[in-house]
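1. based on what follows, work out the 3D shape:
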Amino acid sequence: MSKDIQLATLGAGCFWCTEAVFLEVKGVEKVVSGYAGGNVPGKPTYREVCSGLTGHAEVVQITFDANIISYEDVLIIFMTTHDPTQLNRQGADVGTQYRSVIYYHNDQQQRIAEKVTTALESVFDAKIVTEISSVPTFYEAEQEHQDYYKNNQNQGYCSFVITPKLQKLRKLHSDKLK
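-> Just a heads-up that it's a prediction; the model follows:
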């Protein structure tokens, strides 16, 4: 069977969390942490994005084989491993750089994103506020932000924020894991 390689660009608050989640998903070939959706010229830095002044969101760009995992399943995992009802925040991370966002790469992805968001509305106690927009320029984050959880598992943020998200992933989506 030939591969059907596609991209998904998603923001679920901190990119370290989202990257760690998707690195465990079957069919995912690569996850790159980065920034997208800003309104300043040039490649942003982590410090600039964290300031909240660039308009960029922390996102991940996921390369996946659609013959193994569908875009719809990618989005369901995305929506159920963060809180898509929190506007411009995830937990203690507050600001537009931590917004929940689906950046679609084509019309089909847009339709699927809208369908999944609507279908999941009843699962949450509050309205889903996830932005759905056409993919803007994606900027890869600095090297120290790639494979962050794998390289820093004993760090406090990883232990208290990322590990519980991975436990939730394993509980809800065990059939989709590597």
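2. okay, CA-based contacts and neighbour counts for the rest of this
-> Fine.
3. give me the contact list for the host helix or strand of E19.
-> Assigned by DSSP states H and E, E19 falls within helix 15-22. Contact with helix 15-22 is made by 11-12, 28, 31-34, 58-60, 62, 78, 81, 145-150, 161-162, 165-166, 169, as judged by C-alpha atoms under 8 Å, 6 or more residues apart in numbering.
4. buried ones from those residues, can you make that a ChimeraX selection?
-> Selection of buried members from these for ChimeraX, criterion 16 or more other C-alpha atoms under 10 Å:
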select :11,12,28,31,32,33,34,58,59,60,62,78,81,145,146,147,148,149,162,165,166,169
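5. so which of the contacts of helix 15-22 are in helices?
-> The helices, defined by DSSP state H, take in 78, 148-150, 165-166, 169 from the contacts of helix 15-22.
6. what's the most distant pair in the residues you listed?
-> The span of the ones in helices among the contacts of helix 15-22, defined through C-alpha to C-alpha, is set by F78 and K150 at 19.3 Å.
7. longest helix of this protein, counting residues only.
-> Criterion DSSP H: the longest helix present in the chain is helix 107-120.
8. for it, which helices and strands make contact with it?
-> Secondary-structure packing of helix 107-120 (3 or more C-alpha pairs under 8 Å, 6 or more residues apart in numbering; DSSP states H and E): helix 71-80, strand 100-104, strand 131-134.
9. for burial, what's the neighbour tally of N154?
-> Neighbourhood size, N154 [other C-alpha atoms under 10 Å]: 11.
10. contacting residues for it?
-> Applying C-alpha under 8 Å, 6+ apart, no residues qualify as near N154.
11. re the thing from before, would you turn the ones in helices among the contacts of helix 15-22 into JSON lines with distance to V116?
-> As requested, the ones in helices among the contacts of helix 15-22 are exported to JSON lines (distance: C-alpha to C-alpha, whole Å):
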{"residue": "F78", "distance to V116": "11"}
{"residue": "Y148", "distance to V116": "28"}
{"residue": "Y149", "distance to V116": "28"}
{"residue": "K150", "distance to V116": "30"}
{"residue": "K165", "distance to V116": "20"}
{"residue": "L166", "distance to V116": "21"}
{"residue": "L169", "distance to V116": "18"}
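12. one more to line up against the first:
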Amino acid sequence: MLKSILLSVISFAGLTSCAQKDNAVKIKSDNKIMTTSNAKLDTATFGTGCFWCTEAIFQQLEGVEKVVSGYSGGHVVNPTYEEVCSKTTGHAECLQVFYDPAKISYDELLKVFWEVHDPTTLNRQGADAGPQYRSVIFYKNEAEKALAEKYKAELDKSGAWDNPIVTTLEPMTVFYPAEAYHQNYYNNNTSQGYCQFVIRPKLEKFEKVFKDKLKKH
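-> Alright, predicted model coming up:
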């Protein structure tokens, strides 16, 4: 069943990615680490290439309270978007997902992670290339690491993709929220061409596959 679902959504990765981000209007951000006062919420941090598209996807899931676009996995403190794009900071564009484990599990979030991007292209998603676009799971503990390793091994063995998975598993250290103009991008720019012709088709495919996991509006 999982393999059939994966094959039905693998076409997501073939769409053009977020190479046009340099044209966005930039708003300054203080890049402070975001926290939540709700003790029930846990976090998961994933890199799936451009954070615009997959931010919009994870926001649709029942049990996900907040999704923050940002950077992790590098050696520069408080990196800017321009610094990350220079490919010298080591950071990946990623999402920090705040979720309620009573409503959605880390296991379910991992399923979404694998199914909404191409984990077989090294440092690339669509037209976006560079280490900042790598496929990566940032794990907080050994339980998350073990589950991610299990999924990766099983999916490779299943032959869900023609090429081997190149997703890296990296320990979570620090997450830096991206500049304000990157946050909630699709919802704030729905009439923009990129959102209409790239993000919206991905969302429509996702909503069909995961219709039982979506928020009730």
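13. still on that earlier bit, how big's the offset between the longest helix of the first structure and the second structure?
-> When the second structure is superposed, helix 107-120 of the first structure averages 1.3 Å from its matched positions, counting by mean C-alpha distance after the TM-score superposition for the first structure.
14. and that helix with helix 71-80, angle?
-> Helix 107-120 of the first structure and helix 71-80 are oriented at 50 degrees to each other (axes from the mean of the first three to the mean of the last three C-alpha atoms, to 10 degrees).
15. how about helix 107-120 of the first structure, aligned to which bit of the second structure?
-> Aligned by TM-score structural alignment, helix 107-120 of the first structure corresponds to residues 142-155 of the second structure.
16. E140 of the first structure and A36 touch, don't they?
-> No: counting by C-alpha atoms under 8 Å, A36 is not a contact partner of E140 of the first structure; they are 9.0 Å apart.
17. which one's more surrounded, these two?
-> Neighbour count, other C-alpha under 10 Å: between E140 of the first structure and A36, A36 has more, with 28 against 19.
18. show me what H82 of the first structure lines up with in the second structure.
-> In the second structure, H82 of the first structure lands on H117 (TM-score structural alignment).
19. for the ones in helices among the contacts of helix 15-22 of the first structure, which one is nearest E121 of the first structure?
-> F78 (13.9 Å).
20. thinking again about what came up before, can you say which of the helices and strands packed on helix 107-120 of the first structure is nearest to K3 of the first structure?
-> Shortest distance between K3 of the first structure and those, using C-alpha to C-alpha, is found for helix 71-80: 14.0 Å.
21. follow-up on the earlier one: and among the helices and strands packed on helix 107-120 of the first structure, the most buried is which?
-> Burial of these is given as mean neighbour count (mean count of other C-alpha atoms under 10 Å); strand 100-104 ranks first at a mean of 25.
22. relative to helix 71-80, how tilted is it?
-> Going by the same axes, to 10 degrees, strand 100-104 of the first structure is angled at 170 degrees with respect to helix 71-80.
23. any idea how far the match of helix 107-120 of the first structure is from the chain center?
-> 17 Å (C-alpha atoms, centre = their mean, to the nearest Å).
24. what comes up buried for that stretch?
-> Buried-residue list, stretch 142-155 of the second structure, by 16+ other C-alpha under 10 Å: 144-145, 148-149, 152, 155.
25. got the contact list for that stretch?
-> 3, 106-107, 110, 137, 139, 165, 169.
26. same thing with stretch 160-171 of the first structure?
-> For stretch 160-171 of the first structure, the surrounding residues in contact (C-alpha under 8 Å, 6+ apart) are 16-17, 20-21, 77, 81-82, 149, 177.
27. including distance to A66 of the first structure, could these go into JSON lines?
-> As requested, the contacts of stretch 160-171 of the first structure are arranged in JSON lines below (distance: C-alpha to C-alpha, whole Å):
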{"residue": "W16", "distance to A66 of the first structure": "23"}
{"residue": "C17", "distance to A66 of the first structure": "22"}
{"residue": "A20", "distance to A66 of the first structure": "20"}
{"residue": "V21", "distance to A66 of the first structure": "18"}
{"residue": "I77", "distance to A66 of the first structure": "14"}
{"residue": "T81", "distance to A66 of the first structure": "20"}
{"residue": "H82", "distance to A66 of the first structure": "22"}
{"residue": "Y149", "distance to A66 of the first structure": "25"}
{"residue": "L177", "distance to A66 of the first structure": "15"}
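28. out of those residues, which is nearest to V40 of the first structure?
-> Nearest to V40 of the first structure out of those is W16 (C-alpha to C-alpha; 23.0 Å).
29. the closest one pairs with which position in the second structure?
-> Taking TM-score structural alignment, W16 of the first structure has W52 as its aligned residue in the second structure.
30. how much space between its match and Q183 of the second structure?
-> The spacing between W52 of the second structure and Q183 of the second structure, counted by C-alpha to C-alpha, to the nearest Å, is 8 Å.
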